[in-house]
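Student: sharing a model that was predicted from the sequence below.
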Amino acid sequence: MSPVFGHGRLRLYLLKLLEESPRHGYEVIRLLQDRFLGVYSPSPGTIYPRLARLEEEGLVTHEVVDGKKVFSITDKGREELNSRLDELADLEQEISASVRDIAREVKEDVRDTVKSLREELTKMAKDVRTGQKADVRRLREQQKRQWTEHMSSWQDESERLKHEWRRIWGDIWTSIGGVPGNRVELDNELGSMLADFVAQVREDASDSHLTRERLEEIRHTLSTASQSIRNSLH
């Protein structure tokens, strides 16, 4: 029970409600609930025994309407109510003050709830932005790691191809017969130079956009270089 209705004051307020109009029990409960903004709602176990006691004392009476007991105040009940008007006025003031306190608490709760919700939404937005930045960083790190791995793999493959070309061209060069014994070392060095040249050209070609026009330019350049080399050897 609400503290406002201590010391038998609920009995007085029930007489006040029934003096306004005949009512059934659940209507009395609803009126009290509305009066206290839904914060205080007396149970049927609180209201009906008190109405029955008031009826036993001759302060109220009831009649059955549509299967429901409708309680009305009697003349004796009005006499008691009139004799306690000052007490009723104090009770009304206390109820009004209690309702104002309830309204203030509800307002503060709503304000605190809105503040908490705003803070939570701000935090969520910040977390989302932080998460997006973290995702971007992870993506960049992943791309950087993949690029590093790719470059490392490409360099390893380039070195392997370079050595393979050197070996192939070295084998081709040294397989040519008719080389005097006193010139084998110089001949092998020349073969290594040619192998390095082919490997370097092959590596450069892998990094460029090779077209038919460029290939013809290279063919002409190689032909000129070949003639220069032959001239040097004769």
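Tutor: Good, I have the coordinates. Residues are numbered from 1 along each chain as shown.
Student: from here on, just use CA atoms for contacts and neighbour counts.
Tutor: Noted.
Student: quick one: the strands in this structure?
Tutor: 23-24, 60-65, 68-73 (DSSP state E).
Student: now the last one against strand 60-65, angle please.
Tutor: In this case it means strand 68-73. Angle of strand 68-73 versus strand 60-65, following axes from the mean of the first three to the mean of the last three CA atoms, to 10 degrees, is 150 degrees.
Student: strand 68-73 - contacts with which helices or strands?
Tutor: helix 9-20, strand 23-24, helix 25-35, strand 60-65 (3 or more CA pairs under 8 Å, 6 or more residues apart in numbering; DSSP states H and E).
Student: then the first one?
Tutor: Here strand 23-24 touches strand 68-73, going by 3+ CA pairs under 8 Å, 6+ apart.
Student: scan the chain for its longest helix.
Tutor: Longest helix of the chain, by residue count under DSSP state H: helix 85-174.
Student: before we go on, here's another structure to hold up against the first:
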Amino acid sequence: MYFHGHRGDRGCGMRHGMRHGGRGFGPGFGRGRGFGGRHGHDDEGRGRRRRMFDSGELRLVLLRLIADEPRHGYDLIRRIEELTGGAYAPSPGVIYPTLTLLDDMGQIAAADSEGAKKLFAITPEGQAELDANAALIDELLARLAAIGDEQQRTDSASVRRAMGNLRAVLMNRLRDRDLDEATLHEIVARIDEAAQKIERL
């Protein structure tokens, strides 16, 4: 369940991390493929997961999304997940402290909202920050879009079906006690041949 931000200990921890040169956004970034979630991998050593953004980059992305239209925390999480085709979504424990920081910096402010969720809108200070970092923000959004494109290419239902079918057939065949060495070599050769043909497409 997602929760709503406040100016409590999480915000203080964020500001402390930023002042002391830390990454500020900490672990827990999302559940995306290759970014520490169920499809994640460690590229900084055992037990340390790759981060989607460096310190300060998520702040700029959120600022840009809020500049497009006033948003609340859950909407920002959902929007980033949409941009990456479902491959990555930052956690509430990352989003809400960052919103608190932006609010404290005067770059966003609470906007009128009909519902219970707190909407944030960009301020003139926030727009000035966007203008000063326009090139970097474009790069960050392009990174998210590229992840979405890759997700669409690699997560096709038909591809997953074909891979599942191949795996099932192989497991079935390899369990056959009558499988001789010559047939096994033929199976391996055909798999290698298929891989080479796909690579040349």
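Tutor: Yep, that arrived. Since this is a predicted model, take the numbers as computed values, not measurements.
Student: quick one: which of the strands of the first structure is nearest residue 160 of the first structure?
Tutor: Minimum separation from residue 160 of the first structure across those (CA to CA) falls at strand 23-24, 100.1 Å.
Student: what does the closest one rub up against?
Tutor: With contact meaning CA atoms under 8 Å, 6 or more residues apart in numbering, strand 23-24 of the first structure is reached by 68, 69, 70, 71, 72.
Student: of the residues you listed, buried ones?
Tutor: The neighbour count (16 or more other CA atoms under 10 Å) marks 70, 71, 72 as buried among those.
Student: any idea which of these is closest to residue 47 of the first structure?
Tutor: residue 71 (11.8 Å).
Student: what's the match for that closest one in the second structure?
Tutor: Under the alignment (TM-score structural alignment), residue 71 of the first structure pairs with residue 120 of the second structure.
Student: what's near enough to touch its match?
Tutor: Counting by CA under 8 Å, 6+ apart, residue 120 of the second structure has contacts 66, 70, 71, 72, 108, 109, 110, 111.
Student: how near is it to residue 106 of the second structure?
Tutor: 11 Å (CA to CA, to the nearest Å).
Student: trace residue 98 of the second structure over to the first structure, please.
Tutor: Match for residue 98 of the second structure (TM-score structural alignment): residue 50.
Student: centroid residue for the second structure?
Tutor: Centroid-nearest residue in the second structure: residue 88, 2.4 Å away (criterion: CA atoms, centre = their mean).
Student: need the counterpart of that one in the first structure.
Tutor: Aligned by TM-score structural alignment, residue 88 of the second structure pairs with residue 40 of the first structure.
Student: same deal with residue 137 of the second structure?
Tutor: Matched to the first structure by TM-score structural alignment, residue 137 of the second structure sits across from residue 88.
Student: buried subset of the contacts of residue 120 of the second structure?
Tutor: 66, 70, 71, 72, 108, 109.
Student: which one of those is nearest to residue 53 of the second structure?
Tutor: Nearest to residue 53 of the second structure among these: residue 66, at 17.7 Å, using CA to CA.
Student: corresponding residue for that closest one in the first structure?
Tutor: Counting by TM-score structural alignment, residue 66 of the second structure corresponds to residue 18 in the first structure.
Student: can you pull the contacts of its match?
Tutor: With contact taken as CA under 8 Å, 6+ apart, residue 18 of the first structure is in contact with 71, 72, 73.
Student: same thing but 7 Å
Tutor: 72, 73 (CA atoms under 7 Å, 6 or more residues apart in numbering).
Student: do you know how far it is from residue 7 of the first structure?
Tutor: Residue 18 of the first structure is 20 Å from residue 7 of the first structure, by CA to CA.
Student: just to revisit the earlier point, next, format the buried ones among the contacts of residue 120 of the second structure as CSV and append distance to residue 163 of the second structure.
Tutor: Output for those, formatted as CSV (distance: CA to CA, whole Å):
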residue, distance to residue 163 of the second structure
66, 40
70, 42
71, 40
72, 39
108, 47
109, 49
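Student: for these, which one is nearest residue 149 of the second structure?
Tutor: residue 66 (23.1 Å).
Student: please report the distance of that closest one from residue 56 of the second structure.
Tutor: 16 Å.
Student: and what of residue 106 of the second structure?
Tutor: 15 Å.
Student: likewise residue 136 of the second structure?
Tutor: As for residue 136 of the second structure, its distance to residue 56 of the second structure is 11 Å (criterion: CA to CA).
Student: picking that back up, excluding its backbone neighbours, what's nearest the match of residue 98 of the second structure?
Tutor: Once flanking residues are discounted, residue 50 of the first structure sits nearest to residue 11: 6.9 Å by CA to CA, 6 or more residues apart in numbering.
Student: what is the burial count for that neighbour?
Tutor: By other CA atoms under 10 Å, the residues close to residue 11 of the first structure number 16.
Student: for the one 4 residues further on, same thing?
Tutor: Applying other CA under 10 Å, we find 22 other residues in the vicinity of residue 15 of the first structure.
Student: which residues are in contact with it?
Tutor: 73, 77, 81.
Student: most neighbours, which of the residues you listed?
Tutor: Result: residue 73 is most packed of the contacts of residue 15 of the first structure (other CA under 10 Å), 25 neighbours.
Student: any idea how far that one is from residue 173 of the first structure?
Tutor: For residue 73 of the first structure, the distance to residue 173 of the first structure - CA to CA - is 129 Å.
Student: which among the contacts of residue 120 of the second structure gets closest to residue 198 of the second structure?
Tutor: residue 66 (42.3 Å).
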